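Q: sequence and predicted structure are below.
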Amino acid sequence: MAYAQPGYDESYISRGWLVLAPNGGCDQFDSALHLSVFWYYAETNQYKVSKHVKNINMWGNVRPDKQFWIATNSFNFINNLNEKPSRPGDPGARLVGFTRSVESKDSELDETLTIEADGINVSQSFSSGQ
């Protein structure tokens, strides 16, 4: 997940990873965050398709709005979009495209992303908090 860093122009934070249970979802990402918009990217661990073929499914990078740094393990990176991207200290870090969520203009966003098993589709349901 990535979101604008409050008080800083064009500075974003990318954080991960959430572990999703098959058919079960996960807990709220961070109850201290009060966002009107965020960006998302998801991927599976590598899995075996056949004896010599392995695959990784990815969501949120088909029509990305912005690129953010991610890493293999847990991460929390500051992404300054006005600066030339420099690799964070993590040797496994890489830039990937993230997709923008629905934006709430009047209040914070309460959004649920449903990541489909097909490795492509994501559905969004949301409500504006009052």
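A: Received the coordinates, thanks.
Q: please count neighbours and contacts with C-alpha atoms only from this point.
A: Will do.
Q: over to residue 126. Which of the three states is it?
A: At residue 126, secondary structure determined by DSSP: H, G, I helix; E, B strand; the rest coil is strand.
Q: pretty sure it contacts residue 114?
A: No - counting by C-alpha atoms under 8 Å, no contact exists between residue 126 and residue 114, whose distance comes to 11.2 Å.
Q: which helix or strand contains the nearest residue to residue 54 once chain neighbours are set aside?
A: Leaving out its chain neighbours, the residue that sits closest to residue 54 by C-alpha to C-alpha, 6 or more residues apart in numbering is residue 48, at 4.4 Å. Element membership of residue 48, judged by DSSP states H and E, is strand 47-50.
Q: mind telling me what element residue 112 is part of?
A: Of the helices and strands defined by DSSP H and E, residue 112 is found in strand 109-115.
Q: what is that strand packed up against?
A: Applying 3 or more C-alpha pairs under 8 Å, 6 or more residues apart in numbering; DSSP states H and E, one finds that strand 109-115 contacts strand 122-128.
Q: and here is the other one:
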Amino acid sequence: MQNTISWVLGILFLLEACTRMAPEVEPPTDNTDCVPQFPDQKVTYQNYVKNIVALHCTRTCHKGGNSLGTGNFTTYAGLKHFATDRFYFRVIQNNADMPQGKAPLPKSIRDSLNVWLKNCAPEN
């Protein structure tokens, strides 16, 4: 009887804990508080990132509509929404898992993307 009560209480506790999880919050889309960390390096969406993303991200996955990847990276506005710490972990770090099913991008490309991200992801 005591085991049954313990099991029931344990299950109720787990169910209650699962319903009180923190809601997912969209990352902020404006970066008005961002201070460029590499102001002397001019890596922008228009002069660099757009071509890298077109070559490695939007051909098969992140092109919007019914594509395989989340998000539409074919425009600055579409990519900017994802230019967060998650972009760093998924694309830039040494253990990056994007592009999916392929090796991480070359280190020189990831370094340049990191400069873009750390400089507040400028468009121009």
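A: Received it, and whenever you're ready, just let me know what you need. Keep in mind the model is a prediction, meaning the values are calculated, not measured.
Q: TM-score them against each other, please.
A: After superposition, the two chains reach a TM-score of 0.20 (TM-score structural alignment, normalised by the length of the second structure), with 53 aligned residues with a C-alpha RMSD of 5.6 Å.
Q: from residue 118 of the second structure, how far off is residue 87 of the second structure?
A: If you measure residue 87 of the second structure against residue 118 of the second structure using C-alpha to C-alpha, to the nearest Å, the figure is 11 Å.
Q: then residue 51 of the second structure?
A: In this view, residue 51 of the second structure and residue 118 of the second structure are 19 Å apart by C-alpha to C-alpha.
Q: how many residues are close by the residue nearest to residue 54 of the first structure?
A: Residue neighbour count, defined by other C-alpha atoms under 10 Å, stands at 10 for residue 48 of the first structure.
Q: again with residue 47 of the first structure
A: Residues near residue 47 of the first structure, counting by other C-alpha under 10 Å, number 11.
Q: residue 68 of the first structure: which element?
A: Assigned by DSSP H and E, residue 68 of the first structure belongs to strand 66-70.
Q: show me what counts as buried in the helix or strand immediately after that strand in the chain.
A: Proceeding N to C from strand 66-70 of the first structure, the next assigned helix or strand is strand 75-80, under DSSP H and E. Neighbour-count burial for strand 75-80 of the first structure flags 77-80 (criterion: 16 or more other C-alpha atoms under 10 Å).
Q: so which bits of the top helix by length along the second structure are buried?
A: Ranked by residue count under DSSP state H, the longest helix found in the second structure is helix 2-19. Buried residues in helix 2-19 of the second structure, counting neighbours by 16+ other C-alpha under 10 Å, are absent.
Q: give me the next element, helix or strand, following that helix.
A: Under the assignment DSSP H and E, the closest C-terminal helix or strand after helix 2-19 of the second structure is helix 50-56.
Q: buried residues of that following helix, list them for me.
A: Across helix 50-56 of the second structure, burial judged by 16+ other C-alpha under 10 Å covers 50, 52-54.
Q: that helix: what's the following helix or strand?
A: Beyond helix 50-56 of the second structure in the direction of the C-terminus, DSSP H and E gives the next helix or strand as helix 76-80.
Q: buried residues, the helix or strand following that next one. List them.
A: Following helix 76-80 of the second structure in sequence order, the next helix or strand is helix 85-87 (DSSP H and E). By neighbour count, and taking 16+ other C-alpha under 10 Å as the criterion, the buried residues in helix 85-87 of the second structure are residue 87.
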